[in-house]
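1. Sharing a sequence plus its predicted fold:
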Amino acid sequence: MSISANEVHGAVQILTQSSDTLFLLLGAIMVFLMHAGFAFLEVGTVRKKNQVNALVKILADFGVSAVAYFFIGYWVAYDANFFSSAETLSAGNGYELVKFFFLLTFAAAIPAIVSGGIAERARFYPILIATFFTVGFVYPFFEGIIWNGNYGVQSWFESTFGAGFHDFAGSVVVHGVGGWIALVAVIFLGMRKGRIRAGKHTNFAPSNIPFLALGAWILSVGWFGFNVMSAQSLNGISGLVAMNSLMAMVGGILAALVVGKNDPGFIHNGPLAGLVAVCAGSDLMHPIGALITGAIAGGLFVWLFTFMQNKTKFDDVLGVWPLHGVCGAWGGIAAGIFGQSALGGLGGISLTVQILGTVMGIVVALIGAGLVYGILNQFVGIRLSEEDEFKGADLAIHKISSINED
């Protein structure tokens, strides 16, 4: 029995669709696993009386994020919803459903980033409400502009400057926006009690370096799903993205090692700084450009976090503003520098547009977060009472300690 050309074509198409669905599903699972990295990074950094809260916040935030993104955020960003029949939704092996899962893990990174900045003194349910609105409205508004061409901004960039804003895996769209949202939340919450003693800044030591390191390792491994699988299909997979992610990570490690003077907290955040920065241009840069991008990010994180903790009243517990906000912004700009063909990149990018798009992301994050956290702070309050903060969020909110003293 002969097989027609149409049958062969159909079989190949089904195989391609199924392969792309599986590819993206694996990426979604890897990025979902990164949320465990966020959790353990925070658990290892906060004091012991706040460890349970760190774990619970990340998981609860993910649940709220999923609902907000399913019903509102995905529609805001991509003008798509899931109110069709299951038969319609599962067409094409359910690729669009897995795509939602993948993009949800990106969206849920926003509150996971914020969580590290506001640790140890934030109320539980008001912060979950903030998560709903930032994931449902603020983040997808900018996500849709950059990754779906909403409101004609990308078209205007292309017609005016010859190139759109390029952010392959979210240096600005995810990390930058998350980091600048976190800065606003940190400002509204103020400093933790006991940080200023006799007129001088006091820094609380990390409670568990092995947990902090575990979180950094989980995030670093998952990041290759975050970056490489942003291609969203097997046909688009790029070894260059993997190589650039690796080199930027290494650059961040080495810079944090030197600038951070062997401090284990800095060394384990160094690779994360490099990976944040390379997301935008990982598909364009030469590996040497990625190495430089990561090294600058690693040094920038150490310097800024040290300055914040010792010289300012911005009490950013995990340093998420310098790590995600500033290094994310640097990544958007770095793509416009090292993505140029003159510097070994693939070209087709505009530094002017990269700067403009990065500033736009910061502005959206600041205004959106100002509204969300400002309104919540005004009407319900977002900070624990002084007594509850002294007891610790574990006992005050969850009525249990991370350590059984019996």
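-> It's in.
2. CA atoms for contacts and neighbours, from now on please.
-> Noted.
3. can you confirm Gly281 is in a helix?
-> No. Going by DSSP: H, G, I helix; E, B strand; the rest coil, the assignment for Gly281 is coil, not a helix.
4. quick one: it from Ile237, how far?
-> Applying Cα to Cα, to the nearest Å, the value for Gly281 to Ile237 is 15 Å.
5. Settle it for me: which of the two has more neighbours?
-> Gly281 (33 against 16; other Cα atoms under 10 Å).
6. Ala107 is in contact with Gly178, correct?
-> No. Judged on Cα atoms under 8 Å, Gly178 makes no contact with Ala107 at a distance of 9.2 Å.
7. ok, those two, which is more surrounded?
-> Gly178 (32 against 27).
8. For that one, what is the enclosing helix or strand?
-> Assigned by DSSP states H and E, Gly178 belongs to helix 177-189.
9. Which SSE is immediately downstream of that helix?
-> strand 196-197.
10. dropping in the other structure now:
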Amino acid sequence: IGKFAPDGTPRDIPPHNPWFAVIGLFIIYTGFWGFYAACNVPIIEFNGLWTATTIYGTPTTLSTITFNFLMSLAGGLLAGYMLSKGNSFWTFSGGLGGIIAASAGNDLYHPLQAFLIGIVGVWVAYNLHYWVERKFKIDDAVGAVAVHGYAGSFGVIIAGFMLWGYPAVADGSVTITPWGQIGGAIIMFVVLGFIPTYIVARILKALNVLRIPHEVELAGLDYFEEETMASDGQAIVDAEMAEAN
């Protein structure tokens, strides 16, 4: 049982319900577009003109971010489908990975750039996911680290090269550079992501709560949770009956 065989070979454990996984990812797409649009700050002038800026004060438009959002989604879906040979989980996770990979420059990319960055970002995430799994025996069960971490870090770094010299703030006093983006990726992924997570995981492992018990693995987590809920419910019923009598 478990993700890894006795010789360390990783086993493929498919989603419990692929349909729910796909529906959930579509809901995430919708939420992502919502906060993409919400990151724009509307500016309404007295003469009735309406425009928008990013959270950094640089100009953008809703049509720009929407089109780039859809193009990066399309690139990610295509890459996920091709790399996984049609696996539904990776196809639609690829869509999310494509969006995330192009997020850092969503307001500045040409649509074709967003599409290609979505493709390459998912290629990076997919291959790093399985390399880390084989090399370090780390089980990224739902691909969250791959989609958000690997694709996201790639997206932050590639923006430094694709958008080198573009203003990072409204007055142009700071520009986008590869070094700044690489530094940001290291801070976000390593300093704020990996190190705290590793420390917490080691603490949970020392307390013996990082992994479910062996007997629960044998019985199945769903069965165990349902039995526990049934037992709790029966205890409540018994208590109410005793009180009534």
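-> All right, it came through fine. What you are looking at is a predicted structure, and each value in this text was computed from that prediction instead of being measured.
11. returning to what we had before: how about the helix holding Gly178 of structure 1, aligned to which bit of structure 2?
-> Aligned by TM-score structural alignment, helix 177-189 of structure 1 falls on no residue of structure 2.
12. What of stretch 276-289 of structure 1?
-> With TM-score structural alignment as the criterion, stretch 276-289 of structure 1 aligns to 100-113.
13. same check, this time on stretch 23-35 of structure 1
-> Aligning stretch 23-35 of structure 1 against structure 2 (TM-score structural alignment) gives no matching residues.
14. Over to stretch 133-151 of structure 1?
-> Going by TM-score structural alignment: stretch 133-151 of structure 1 matches no residues.
15. what residue of structure 2 takes the place of Pro322 of structure 1?
-> By TM-score structural alignment, Pro322 of structure 1 lines up with Ala146.
16. now Leu240 of structure 1
-> Per TM-score structural alignment, Leu240 of structure 1 is aligned with Thr64.
17. Its match in helix, strand or coil?
-> Going by three-state DSSP: Thr64 of structure 2 is helix.
18. give me the number of residues near the residue lying closest to it once chain neighbours are set aside?
-> Once flanking residues are discounted, Thr64 of structure 2 sits nearest to Asp107: 6.3 Å by Cα to Cα, 6 or more residues apart in numbering. The number of residues packed near Asp107 of structure 2 is 25, by other Cα under 10 Å.
19. Over to Ile337 of structure 1?
-> For Ile337 of structure 1, the number of neighbouring residues by other Cα under 10 Å comes to 23.
20. measure it to Trp330 of structure 1 for me?
-> 10 Å.
21. Ok, Leu371 of structure 1 next?
-> From Leu371 of structure 1 to Trp330 of structure 1 the distance is 25 Å (Cα to Cα).
22. helix/strand/coil for the closest residue to Leu234 of structure 1 other than its chain neighbours?
-> Excluding the flanking residues, the one nearest Leu234 of structure 1 by Cα to Cα, 6+ apart is Asp20, at 5.7 Å. Look at Asp20 of structure 1: counting by three-state DSSP, its state is helix.
23. Now that Asp20 of structure 1 has come up, it's in contact with Tyr95, right?
-> Yes. With contact defined as Cα under 8 Å, Asp20 of structure 1 counts as touching Tyr95 (7.4 Å).
24. which residues of structure 1 does stretch 20-29 of structure 2 align to?
-> Residue span in structure 1 matched to stretch 20-29 of structure 2, by TM-score structural alignment: 211-220.
25. who's in contact with the spatially most central residue of structure 2?
-> In structure 2, the centroid-proximal residue (Cα atoms, centre = their mean) is His148; its distance is 3.2 Å. By Cα atoms under 8 Å, 6 or more residues apart in numbering, His148 of structure 2 lies in contact with Gly97, Ile100.
26. do the same with Thr61 of structure 2
-> Counting by Cα under 8 Å, 6+ apart, Thr61 of structure 2 touches Thr51, Ala52, Thr53, Asp107.
27. got it, and Thr105 of structure 1?
-> Ala28, Val31, Phe32.
28. what about the second one, how many neighbours?
-> Just to be clear, that refers to Val31 of structure 1. Neighbour tally, Val31 of structure 1, other Cα under 10 Å: 30.
29. Tell me how far the helix or strand where it lies lies from the chain's centre.
-> Mapping Val31 of structure 1 onto the secondary structure by DSSP H and E places it in helix 5-45. Mean C-alpha position of helix 5-45 of structure 1 versus that of the full chain (Cα atoms, centre = their mean, to the nearest Å) differs by 18 Å.
30. Over to stretch 240-258 of structure 1?
-> 17 Å.
31. the helices in structure 2, which residues?
-> 18-38, 62-84, 88-101, 111-136, 144, 151-162, 178-186, 195-206, 214-219, 221-244 (DSSP state H).
32. Relative to Pro6 of structure 2, which of these is closest?
-> helix 111-136 (13.3 Å; Cα to Cα).
33. Pull out the buried residues from the closest one.
-> 111, 113-126, 128-130, 133 (16 or more other Cα atoms under 10 Å).
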